[in-house]
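Colleague: Sequence plus predicted model, see below.
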Amino acid sequence: MSLNTSESTCLPEAGHGQDSYFRFACVGNATDLDTVYRIRYQVYCMERRFLDENDYPDEAERDKFDAHSLHMLATHRAGHPAGTVRLVMSSPLGFPLMDHCVFSGDYAYLNDPSHPALASFAEVSRMAVSKSYRRREGDSIFGGPPRIDSGRREGAEILPFVPPRDTPEILIGLCRLMYQESRRRGITHWMMAMERPLYLMIRRLGFRFIPAGPEVDYCGPVRPYVTSVQAFETALHATFPATLRYLASGLEPELLPDCIECAVADGSHVHEHARRA
């Protein structure tokens, strides 16, 4: 599935809403895509030294998978870019982590790029938060907890979610967008190469990913992880239902998981219920 900057935009009618400080949106033009590449260059090349900066003389990190990816961008309400992640779709190239990781056990079939099940997989990749939004004491490489807003701004659509105190604000906003676009595009499974600190962080948020292979050196010491979107929803609803409501707020009613009812179109609230067969 090839995605250029116009094809990769979110559905125009999709109600993504906004949080108190940040807007999260799919990249829809060349300017925003360049911003994504520059955030990645700063984090992956200059700060963490995972990639050689000399390979990117224009200070924009990109690779062959970007043309097959849905790129997402977090922007501060003042207009400053804050973070990014991409969802790499199935294509003849396979997935980035397949060039480095080996799947084992129940997931050994994923070592075959031609396996038909991979048509509905996507890889979560190149997650990065700008250093400008990691300056508070206690912030991790993926940012920190929500900022305290001084009050609701006139005309702002603020999502009704108070995350746990230590929830990385930018990270969970990007995850919300990634979740909704996966639902819209028929993605049933995610794979991701993660360092242990990131895995522990998202596990504390209730996000269920299963280790699927041994640790390798790929942008740091990482392991491949896999989850189904359905298992992700079920586990999150059982542990942190408010987080699932946040992720689903604004999603079209027909795409909502069975464990929650619907999101009001204006994003005001979401009711839980046990959907009857």
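Modeller: Arrived safely, thanks for sending.

Colleague: Going by C-alpha atoms from here, please, whenever you check contacts or count neighbours.
Modeller: Will do.

Colleague: Spatially, which residue comes closest to the residue most central in space within the chain, not counting chain neighbours?
Modeller: Geometric centre of the chain, nearest residue: residue 175, 3.7 Å, by C-alpha atoms, centre = their mean. Leaving aside its chain neighbours, residue 175 sits nearest to residue 247 (7.5 Å; criterion: C-alpha to C-alpha, 6 or more residues apart in numbering).

Colleague: Mind listing residues that contact the helix or strand where residue 174 lies?
Modeller: Residue 174 belongs to helix 169-184 when assigned by DSSP states H and E. For helix 169-184, the surrounding residues in contact (C-alpha atoms under 8 Å, 6 or more residues apart in numbering) are 10, 16, 19, 22, 24-26, 72-74, 82-85, 87, 129, 142-146, 188, 246-248, 251, 255.

Colleague: Use this one as the comparison:
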Amino acid sequence: MSLLDHFSLGTGFQRHFRLAAALNPSERDHVYRIRHEVYCEELGFEPVRPDRREVDEYDRHSLHCLLRTSDAGRSLVGCNRLVLARPEAPDTPLPFERSCAATLDRRIIDPARLHRGSIAEVSRLAVRAGYRRRKGEQNRPFGLNLEDFGRKEQPRFPYIPISLYLGAVALAKREGIETLFVLTEPRLADHFGKLGVQITQIGGPVQHRGIRVPSMMDVDSIIRGLRFFVRPLWRVVNEEIDACYQHEAEAETVIAEC
């Protein structure tokens, strides 16, 4: 990637990928099948299901991102989800609140005391094996290392995980979410710092498919703080998410008129 391309991340992303909000049953089925392929068949994190769909209790109150290639084949690449508070029981803990119940530092923030409609959790990020490039990533659902950003002499950019995270931010912004929580590898904050995203660790590490730490991000601060070279990618991702909602609304209107 040239230095010029590095500063045109939106254009570079569109050459290779398309991001969508999985708003209908068919798109969500793709999400669940990617997750089954990665989490159940490849990594063994979850049991193999007869229908080859990895679904849990949180999915019925979650929003999902689905990443494809931009070529004619529109190959499936990866996915993630934004877990919202349960509408009928908003005080029900989010996944990380259960996993990290014993390690959360509630002096920093206590999710149970926040307005539940203003918080959400990013989880289930999964990238298919053919798009997890480096040796040693076979046992991880996705990869993000400092090496993904290249060197000063030859910069590059990890489009796949970053676009999926930005997709979750775009969904959160649409839903009026103020605070995002995420359970991640300890060094994610270092990697995201390169993009201008501040992640605050809010508790001690836990053993959850490897060592993970609970962290939080402020949605508005993420958008305001993005470094200038990331902003074109954010605009493209946000526009693609908006287009999905517009298309879905138009489709519903047509159905209603028939």
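Modeller: Yep, that arrived. Everything quoted here is computed from the prediction, not taken from an experiment.

Colleague: Report the TM-score for the pair.
Modeller: Scored against TM-score structural alignment, normalised by the length of the second structure, the superposed chains reach a TM-score of 0.72; 213 aligned residues with a C-alpha RMSD of 2.9 Å.

Colleague: tell me what the helix or strand immediately after the helix holding residue 174 of the first structure in the chain is packed against?
Modeller: Next helix or strand after helix 169-184 of the first structure toward the C-terminus (DSSP H and E): strand 189-194. Contacts defined by 3 or more C-alpha pairs under 8 Å, 6 or more residues apart in numbering; DSSP states H and E place strand 189-194 of the first structure against strand 121-129, strand 221-228.

Colleague: and of those strands, who's closest to residue 98 of the first structure?
Modeller: Counting by C-alpha to C-alpha, residue 98 of the first structure lies closest to strand 221-228 out of those; the figure is 9.2 Å.

Colleague: Verify the stated contact: residue 260 of the first structure with residue 271.
Modeller: Yes. The criterion here is C-alpha atoms under 8 Å, and residue 260 of the first structure meets it with residue 271 at 6.3 Å.

Colleague: Give me the more crowded residue out of these two.
Modeller: Taking other C-alpha atoms under 10 Å, residue 260 of the first structure and residue 271 do not tie; residue 260 has more neighbours (20 against 11).

Colleague: Spatially nearest residue to the more buried one (excluding sequence neighbours)?
Modeller: The shortest distance from residue 260 of the first structure to any non-neighbouring residue, by C-alpha to C-alpha, 6+ apart, is to residue 272 (4.4 Å).

Colleague: Would you agree that neighbour is in contact with residue 248?
Modeller: No. Residue 272 of the first structure is not in contact with residue 248 according to C-alpha under 8 Å; the separation is 11.3 Å.

Colleague: Just want the angle from the helix holding residue 174 of the first structure to strand 121-129.
Modeller: If you take axes from the mean of the first three to the mean of the last three C-alpha atoms, to 10 degrees, helix 169-184 of the first structure sits at 160 degrees to strand 121-129.

Colleague: any idea how far helix 169-184 of the first structure is from the chain center?
Modeller: Centre-to-centre, helix 169-184 of the first structure and its host chain are 5 Å apart (C-alpha atoms, centre = their mean, to the nearest Å).

Colleague: any idea which helix is longest in the second structure?
Modeller: For the second structure, the helix with the greatest residue count under DSSP state H is helix 231-257.

Colleague: For it, name the packing helices and strands.
Modeller: helix 9-16, strand 17-21, helix 159-174.

Colleague: follow-up on the earlier one: would you reformat the helices and strands packed on strand 189-194 of the first structure as TSV and include distance to residue 102 of the first structure and mean neighbour count?
Modeller: Formatted as TSV, those follow (distance: least, C-alpha to C-alpha, whole Å; neighbours: other C-alpha atoms under 10 Å):
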stretch	distance to residue 102 of the first structure	mean neighbour count
strand 121-129	14	23
strand 221-228	8	20
